Each structure stands twice: as structure tokens, then as C-alpha cells.
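> Below are the sequence and a predicted model; questions follow.
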Amino acid sequence: MWKLLTEKKVLSWALYDWANSAFAAVMLASIFPVFFKEYLSAGQPVTTSTFHLGMANSIAGVVIVLLAPILGAIADAGEARKRMLLSFAALGMIMTAALYGVEQGAWLAAATLYALGVIGFMGSVIFYDALIVKVARPEHYDLVSGYGYSLGYLGGGLLLSFDILLALYPAWFGFSDSSEAVRFAFITVAIWWAVFTLPLVFNVPADRVGIRVSLKHAVTGGFRNLYETYRDIRQYKMVWLFLLSYWLYIDGVDTVVRMAVDYGMSIGFDSNDLIVAILITQFVGFPAALLFGLLGERIGAKAGIFIALCVYLLVTVWAYFMQDVQEFYMMAVVIGLVQGGVQSLSRSLYARIIPPDKAGQFFGFYNMMGKFAAVIGPVLIGSVAFVTDSSRLGILSVIILFLAGAVLLLKVDVKEGERIARQL
């Protein structure tokens, strides 16, 4: 196992999870949501800022929904997966660093830059996921996918730890106040993301050269391939069933990730306590994601996903009744045990049941379904909280997504999917 995980191309691929998880940990899950609510949305009701943050996430999701399958098809046409990954990553890095210049109360400018950063982050993941077929054999997908998420939790947790110190003790680092320190934290995310992307640049197998496609041809071909990809996916019944299942349950997962801190603040918990809880999730997630990869090899990815969904269902109900911040800490530990697992096993299960030569196109659809869920989830929780004036009812609304996703997952026959993927 360790020989595989220390292989240069595998480690370099997995380190991109370490790199971009700085954005996931600091921007999506913890410091930025707090900064947005307390500083950038100063003077607004908590439910209004929740709605604005939810809309920023959802708009970014809509853009990725529209682009994902087209970009995947374009990348496969010239096998430009690595180049496309780097282009979107650069967008995310630049927009994240630009948040340093946003002033207090400028929530619209901040939301715009944040949404563009999310587009860069999510767009790069489309091509990162597809590159797994270049660095690992099918029998190792579960372990390698879990390895990536595991390093992501550790890397994101380490930078988040540093940025928490920046926010809590700004004078230590020469800043006048915490707001200036937090804005600098956004720059650290961009730098971290850039530096740890370099191993992928140099060590992951290069794109095929010799195919040059004009922009016009790429776009028209991409739209044509969008329909062809949809038609191809419909030929793979198990792929289609899994995508529908994934679309539903990952909605709940992404909503919990992006809105947990906002929810905790809305029900009266201190923001510093909440960020510490997210840090706990990161470090618990580090070994848990790797262990889930091993579990997937033992009992199957599908069974592992079911275990995670049952935990998420119970956690959502628990969150509705939560009264004490200590419960939030305990919930952070529980989520950390399964969050990376459900993500990594979903990726590896999908990689098993798709044709390897169409990985870019099929992962474009995979990410489209996942990001379309991210469109609905934040808007759902934000809208329910806004209309009912109850953040608790908002968080409870995601239960149906876990249940519906699990029901569809029951119908997915993984062995049949693997057999057909290798024959057609």
C-alpha cells in the first residue's frame, strides 16, 4: 500500500487535494462565512446574510452546472485535463487573493469575488477528478481517492490553524486588528493553493500534444458532445442511477459543509468556537478519509457510502435540536469521520463504472450533478430560514436529500456497472 501511495504521480495528484483544500477549509467552511456575516454584512439581519451567502454559492454552482459537461468534452477532445485544471485553479487563486481589498460592508463585491473563486475551485476539481484514471489502476481507485481526500483534510487543517491564529492574535503578526489579519488570510489561501499545485504540474502525466482545436470549434464541439455525453451516459444504466443518487445526497453533504458555521452563528454560538469545531473536522477527516478508502476496498464503496449517509441523516436531526456549543464540537467529530469518506468513495465508485477513455466527459457530468445539488442546497436552507425566520427549520430541510439519495443508491449494481463499462 505505502509503495503505491508514495509513487511520484500518485502523491503529486493527491497533493492537489492538499492544495485546494485550503480554499475549502478557509473560504467555504469557516473563516470567510464568519467574516461575511460579521464584517462584510455588518448591520444586516442574520437570515439576510445567510440568504446572500447561499445565493453566492448557488450562482457559482449554476455556472459550473452549465460549463462542466462542455469543459469535460473539450478536455477529452485534446486530452487537456491538466491544462484546464490549472486555468480554473488560477482563477480561484486570483479571486481569493483579491478579497484582501474588500472593505467593511461591501458584501456585494465580496460575494462576487467569492463566487468567482468558487467557480475556479469547482472547475478545477472537474479535471482533477478525471485525472485519477491517469495515475491509478481501477483496483486502486478507492484507496487513491481516499488518499487524496485524506491529504486534503490535513493540508486544509494546517493552513486553517495558522489562519485562526492570524484572526485571534493579529498583533503577533504585525496587523492592526483582526479584520486586516483575516483579509491577509485570504492571500495565504491563494499562496498555499499555488505552491502545492506545482507537484501536479511537474509529475502527473502530461496531456497529449499534437491536437489543436480552435475556440469556436471547441465550443461548438463541446455543445455537440454535451448531448452525446448525455446519450452515452444513458446507455450505462448503473452510471445514470448512481448520478441521480449522487445528485441528491451530495446536496446535503455540500450544504452541511458550506452552511454549518453560518447555521451555528444564527442560533447564537460564538464564531471562534465554530471555527475551532471546523478545525476539529479537518483533523479528524485526515485519517478517516484514508480509512474509508481502505474500508471501500474491504466492503465495497457502495456499502461505505451507505454508512456515511446514515450518519449524516442522524447528524441533521441532531443539529435541529442542538442547544449547546459542546454539541457542535461533538457533531464536528462525527462529521469528520464520514465527510471525506462519502466524497472519496463516491468518486472511486463512479470511476469504476465509467469507460476510462471518456473520463473527462463523464466526470464533467458527475461534477455537474454534484454542483447542481450545491445550487439547490444553500438556496433551500437560506430560503427556508428567511421565510420561516428559523435557521433550525432550514437545516432540517436537507433530510429528504439524504433519504432519497440512499433509496436510489440501493438500485445501483456496481459489478454490473463495471462489466458494462469495459464492454461498450
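Nice, thanks for sending it over.

> going forward, measure contacts between C-alpha atoms and count neighbours the same way
Will do.

> Spatially, what comes nearest to residue 418 if we skip its sequence neighbours?
residue 353 (4.6 Å; Cα to Cα, 6 or more residues apart in numbering).

> Next: residue 245.
residue 405 (4.3 Å).

> Structure two is appended below for comparative analysis:
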Amino acid sequence: MRQRDPSKRFTKQEKSWIFYDWANSVYATNIMAVIFPIYYASMAGDLGSKWWGIGVSVASLVGALIAPTLGALADFKGNKKKLLFAFILIGALSTAVLAFVSDWKWMLIGYVISHIGFSGSCVFYDSFLPDVTTDERMDRVSGWGYAAGYIGGSTIPFVISIAVMLLRNYDPIAMKFAILIVTVWWLVFSIPILKNVKQTHYVETPPSELAKHAMSNLWDTMKRCVSNKGLFIYLIAYFLYIDGVGAVISLATNYGATLGLGTTGMIFALLVTQLVAAPCAILFSKLSGKFGAIKMIISAIIMYFIICGVGFFMGRLVEPYQLDYVSAARTSIAVQGVAFDNKEDEKAWSSLTVDLVEDTRDVLSEADRAAAFDEVVADYIRQAGDATAVNYVFTSDASRQTAVAALTNIGADLDVYAADTAKQEAYNGARTTATTLFWVLAALVGTVQGGIQALSRSYYGKLVPQSRSAEYFGFYDVFGKFATVIGPLLYSMFYFLTDRASVGILSLLILFGGGGILLIAGRKELSKTEKEMRAANAVMEAEEA
């Protein structure tokens, strides 16, 4: 039975719990948010960037589906820490594998597996919160957890990774180092939670009946989540607004890369996010004591409305120039009037020209884009004329000659486009403004990202029974992970439909708006549930004593 600690000092268990945010936050920064998405985008091009949102959704979906069952198993005596350790290993080791594959499809598969390990470990980590602290200290401990993640876990290995990448000019070895440091950091700094934190609240059951009782408790918890009006309102609201938060995190650098913003500038801007987020997470936990957690969460949602609006405007500055180029390139391709006698050649030509447009658009922001265009086109001419090529396979020498001749003419047209200095200057000006706005967005996100995550976790911890925290946090994770299925899918869907990434960013307002409205409308029910659970947990603690 833990004792209430009226002092401001953290207990050994609280410190060890907080330190796990220090351990695993490097995954969120290097793999989910910044470095790996940029590395992936450089390997996959525009097509892979569109699939990125789908890959994130798949990872979140699988993690969400297994979370409730894992939570139900973890609530039984002695299971929580074992499962935490298992998922730390899955996440950390599969992350290391990402450094040794180069095909974007395998990179995406590896990311999905590592993300499942990361998200699974977070279920057990979050559910340890009621085991290590009291309701009165929960907001503070949760806030300091996120702050530790931003101060240490995100910032220190992130800065080391940036330094190595700058020194090596973003070569593959530097990117692989930035991935491998995640595995080492995560494993080493997970030792305190595995050594010092104990599962003080649990459900007793014979090992032979573990699966039976887990399924029974899972069903019971599901019914309680639905029948308890306050808890249900909170979970649906959380489902909506945390989706937007997760989408902003996972799509930020991919969005910037799609707009042609510089890699170095984006990385340093997101470092600003980490530095701003650490004190703001602590500030949010303090302000929640004065204004209440729900009001602070709503204020963060309002800020995310502003963030999405600025992000949309940033995209609208750059996209007209990109779309103008895509239109010119497609017109040049159409003018060639290329036709083949068989479907195999038609398919090869269609695939080649789609990739050509995407790859030349990616170098549109180069200082000497005429030379960059020539380099890309020359590579495609080489592949089209190579009888042993594997990417674009034409069936005869005549077909290859036709493709090469058409590509040569397209290259000449692109040189004419590149020679329009007025367009290039206007595009560069738009990119400069968009880059400045990206820095502004990074700072704005930092003011609310840690706070909304920390308060969402600690407030939920006050709405659930302590002895079944893992089970309930399993459902919490379901709602969070299913939310991050919808956000990236919304982004990708609107991007595919409109060919404008900015419209995908704007679609996230649907989620923030829905979550905010539910929290405002359900304030009375939320307050009622919080009071009832505080009384129930007090009775349980008295019985344990």
C-alpha cells in the first residue's frame, strides 16, 4: 500500500516512472516525427509520402486492436511489468532493423512493427500511473513525465543525431545512426522503471484461469466504459481531439518536405517544439490545479485550431507553384503523343512518366533546378533505354527508342520551364515565407502538445478504478490509436482527392472541433464521474490498508 506523500519531492517510484518518458520519447522524435519521416520521404518520393499516412494508420490500428486484451492481462498480479518489458524489446529491436533496409516498402513495414512495440509499451507505462502516485499528485507527475521526455529523451539524442547528420551532409550512414541511437537510448534508460516500479494495484487470479478471467474482465470493462456517461463522453472527445494532435506530430515533417521546405530548417524548427514543450507541459499541470484539467485541454484545442489554420495558409503559399509545374510537365508528356501496340509497354510508359513528374517536382526547389531536371531526366532516359532495366520494362528495342525520344523532348521542355527566372524567384519567395511559418508553427505546437497529452492521461487516470488501470488504459489506448488511424487517413484522402497537402491539414479541424464540443457539452457528467471514482478509490485504499 503506497503512502500519501504531502511533500513536493517525487518518490523513487514516481521518479522511475517519469524517467521512462525520458527513455522512449526519442522514438517519438527521431522515428515518428522528424528524422525517419524525412529519410523515408527521400527514399520513397511523392508516392511513398502518400502511403506514409496509410502506414501510420495501419500501425495505429493494429496497436489499438490488441491494447484492450493486453490491458486485461496486465491487470493480473505480476503481469504488467513483464508485458512492458516484452513490448519495449519489440519496439526497440525492430527500430534497429530500420537502419538496415533501404526499400521504402520494407521501411514502412518495419516502421509499423516498431510502432506497435512503442504504442504497446505506452499502454503499460500509462497504466502504472495510479500505481506510483496519488490522485492529488497525478497531474503533476504526468506533466513532469512529458517534460522529462521533451527535455531529455527528445532533445539530447535528437541534437546528437542532428549534429551527426550535418557533419555527414545527411548521408545514409548519418540517417542510420539517428535510427540506431533510438534503440540504445530506449533500452538503457528503461532500466529504472523495470527495476523500481511495482504493480501495487492488481486483480488476483489463478494462472490456469488467466485467459478466462481476462476476457471476462475485458467485456465487463467495455460495458462500463459505455454505460458510464461521463467516461464515455470523455473517451469519445479524446478519440477526436487526440487524433488531431497525433496527426500533427506524425505528419509535420512529411508535410514540410512535400512543400519543398529545407530539411535542416525543419529539423531545427522541431527542436524548438521540444524546448518549448518541456516547460509548457509543467505549466499546464500547474494551471490545471487552478482552472481544472478540462478547461486547460479546451484551451489547447483552441490553439490547435490556430495551428491548423496557419498550416493551411503555409501550404497555399507554395502549392500553386508546384501545381503549375506538374501541369506543365503533364502537358509536355501528353504532347509527345506516345502510343504503343501492347499493354506492357503502355503500363511501363505510364509508370515511368508518373514517377518522372514526381521526382522532378521534388527538385523544383533546387538552386539550379535546370541542372537538377537534367540529372533526373537523364536517369530516366538511361532506364528507358536499358533492356535489362527492372523498374520500367519495355518489350522491344523500338519501344525503348520511342520512350527515349519522348523523354529527350520532355527534358527540353523542362529546361524551358526552368529558364523562367521570374517563376523561380516567386517560388523561392513563397518557400521562404512558408519556412518562417513552419518555425512559428513549431513554437505554437510546443506550447500545447505536452500539456494536452499529459492532462489527458492524468485526467483519465482519475476516472477509472486503480486496481484495473491497465485494462482501462487499454481502452484509452484503443481510442487514442483508432484516432490516429483516422487523422492520417483524412490527410491522405484529401491529399489524394485534391492534390493539395494543405487541404489535408485543414481537415484536422473536424477532429479538434468535435472533441472540443463534446468536452464543453459534457462538463457536468465528467465532474460527476470524477467525484464518484474518487470516492470509490478511497474505499478501495481503505480496504487494502
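Yes, it's here. Note that the structure is predicted; figures quoted are calculated from it, not measured.

> What's the residue nearest to residue 418 of structure 1 aligned with over in structure 2?
Using TM-score structural alignment, the partner of residue 353 of structure 1 in structure 2 is residue 463.

> Which residues are in contact with its match?
Counting by Cα atoms under 8 Å, 6 or more residues apart in numbering, residue 463 of structure 2 makes contact with 231, 529, 530, 533, 534.

> go on, residue 138 of structure 1?
So residue 138 of structure 1 contacts 351, 352 (Cα under 8 Å, 6+ apart).

> That one pairs with which position in structure 2?
Looks like residue 138 of structure 1 aligns to residue 135 there (TM-score structural alignment).

> coming back round to it: ok, now how distant is the alignment partner in structure 2 of the residue nearest to residue 245 of structure 1 from residue 241 of structure 2?
Under the alignment (TM-score structural alignment), residue 405 of structure 1 pairs with residue 515 in structure 2. Counting by Cα to Cα, to the nearest Å, the separation of residue 515 of structure 2 from residue 241 of structure 2 is 5 Å.

> Neighbour count: those two, which is higher?
residue 241 (30 against 26; other Cα atoms under 10 Å).

> For the more buried one, what is the enclosing helix or strand?
Residue 241 of structure 2 is part of helix 229-258, with elements assigned from DSSP states H and E.

> residue range for that helix in structure 1?
Residue span in structure 1 matched to helix 229-258 of structure 2, by TM-score structural alignment: 237-266.

> Comparing that stretch with structure 2, how large is the average distance?
Compared with structure 2 after fitting, stretch 237-266 of structure 1 has a mean deviation of 0.5 Å; criterion: mean Cα distance after the TM-score superposition for structure 1.

> Touching, residue 369 of structure 2 and residue 417? I think so.
No - contact criterion Cα atoms under 8 Å: residue 369 of structure 2 and residue 417 do not qualify, at 9.7 Å.

> coming back round to it: relative to helix 229-258, how tilted is the next helix or strand after the helix holding residue 241 of structure 2?
Where DSSP H and E defines the elements, the next helix or strand beyond helix 229-258 of structure 2 is helix 263-291. Taking axes from the mean of the first three to the mean of the last three Cα atoms, to 10 degrees, one finds helix 263-291 of structure 2 and helix 229-258 inclined to each other by 160 degrees.

> Show me what helix 263-291 of structure 2 packs onto, helices and strands only.
For helix 263-291 of structure 2, the elements it packs on are helix 135-148, helix 155-167, helix 229-258, helix 293-335, helix 421-461, judged by 3 or more Cα pairs under 8 Å, 6 or more residues apart in numbering; DSSP states H and E.
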